[in-house]
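Undergrad: this one's sequence-less:
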């Protein structure tokens, strides 16, 4: 079993931190492997479950660009993708920063996935559940403590 240390999301920094992920990440959709990598990065931000970003060369699904974008005060402008794998299409299920801010330059081209729109998401041998709500894309693992932003009434903290 993966031994992830206890982490309290309330102690994550603001502005957020960026760090490598030592565990293997695995994502499936429609029974097909979307990605498996030991080269992911994660963003840690106060009151958020970590957001995981995977290198594009380790993504085996088709990513189809969709209309629209969003802006993060820390990372910049994100673009979104439909994820197509295993005969299924998950609409607007992934995002990426083509030209992130200098602090997050290492994320350029890396892709994050909404756990709730995938069939399976794993960090090591721990199954991920999605961050509450429909906007934030953090991945909740059993080692996290503290109140995680995203549920009704928490979006504008």
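TA: Arrived safely. Predicted model only: the values in this text are computed from it and were never measured.

Undergrad: drop to CA atoms for contacts and neighbour counts, all remaining ones
TA: OK.

Undergrad: next, count neighbours for the spatially closest residue to residue 116 that is not a sequence neighbour.
TA: When the adjacent residues along the chain are set aside, residue 116 lies closest to residue 130, with 5.2 Å between them (CA to CA, 6 or more residues apart in numbering). When counting by other CA atoms under 10 Å, one arrives at 21 neighbours for residue 130.

Undergrad: okay, now residue 139: neighbour count?
TA: 25.

Undergrad: could I get the contacting residues of it?
TA: Contacts of residue 139 were listed using CA atoms under 8 Å, 6 or more residues apart in numbering, and they are 49-52, 114-115, 128-131.

Undergrad: with adjacent residues omitted, what lies nearest to it?
TA: Skipping the residues right next to it in sequence, residue 139 comes nearest to residue 130 by CA to CA, 6+ apart, at 5.1 Å.

Undergrad: so the residue nearest to residue 116 touches residue 118, yeah?
TA: No: contact status for residue 130 versus residue 118: not in contact, 9.7 Å apart, counting by CA atoms under 8 Å.

Undergrad: what about versus this one:
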């Protein structure tokens, strides 16, 4: 799907894994790839594909193209990593498939592996 702002979402066949502090915290074969003009691709992972972490709201964010998001802190064991991820809990209708999914800032995790 391509929105009026040129944002495209794609269901992908690849496996997406996210590593933080040396631990795999996400492993999904159900990710959605979001392509937005002027930005690198972003992978939105279903929350049920997250492992050994808890998410806590860090802040709110409004994107004029995607909707209302929550910036998230990742709690892993006794460690906390602030503002590492985000989730659109109230995306605009044309991007409703992002609801219930989490994306990670690539520069705040060890690696986002797509294979």
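TA: Now that the structure is in, tell me what you want to look at. Just so you know, these numbers come straight off a predicted model, no measurement behind them.

Undergrad: rewinding a little: narrow the contacts of residue 139 of the first structure to just the buried residues.
TA: 49-52, 114-115, 128-131 (16 or more other CA atoms under 10 Å).

Undergrad: next step: these restricted to helices.
TA: Under the assignment DSSP state H, these contribute nothing to helices.

Undergrad: and which of those residues is nearest to residue 38 of the first structure?
TA: Lowest distance from residue 38 of the first structure to these (CA to CA) belongs to residue 52, with 11.6 Å.

Undergrad: aligned to that closest one, what sits in the second structure?
TA: The alignment partner of residue 52 of the first structure in the second structure, by TM-score structural alignment, is residue 43.

Undergrad: OK, contacts around residue 15 of the first structure?
TA: By CA under 8 Å, 6+ apart, the contact set of residue 15 of the first structure is 45, 74.

Undergrad: please say which position in the second structure it maps to.
TA: Counting by TM-score structural alignment, residue 15 of the first structure corresponds to residue 6 in the second structure.

Undergrad: what separates its match from residue 113 of the second structure, distance-wise?
TA: 25 Å (CA to CA, to the nearest Å).

Undergrad: okay, now residue 22 of the second structure: neighbour count?
TA: The local packing of residue 22 of the second structure (other CA under 10 Å) involves 10 other residues.

Undergrad: excluding residues flanking it in the chain, which one is nearest it?
TA: Computed as CA to CA, 6+ apart, the closest residue to residue 22 of the second structure that is not its neighbour in sequence is residue 110, at 7.1 Å.

Undergrad: check the first structure for me, the residue farthest from its geometric middle.
TA: Farthest-out residue of the first structure from its mean C-alpha position, per CA atoms, centre = their mean: residue 87, at 22.4 Å.

Undergrad: that one: what's it in contact with?
TA: For residue 87 of the first structure, the contacting residues are residue 30, taking CA under 8 Å, 6+ apart as the criterion.

Undergrad: what about the residue nearest the centre of the second structure, distance to residue 70 of the second structure?
TA: Among the residues of the second structure, residue 103 comes closest to the average C-alpha position under CA atoms, centre = their mean, at 0.9 Å. Per CA to CA, residue 103 of the second structure is found 11 Å from residue 70 of the second structure.

Undergrad: corresponding residue for residue 99 of the first structure in the second structure?
TA: Checking TM-score structural alignment: residue 99 of the first structure goes with residue 90.

Undergrad: can you tell me the SS state at its match?
TA: Here residue 90 of the second structure takes the strand state, with states given by DSSP: H, G, I helix; E, B strand; the rest coil.
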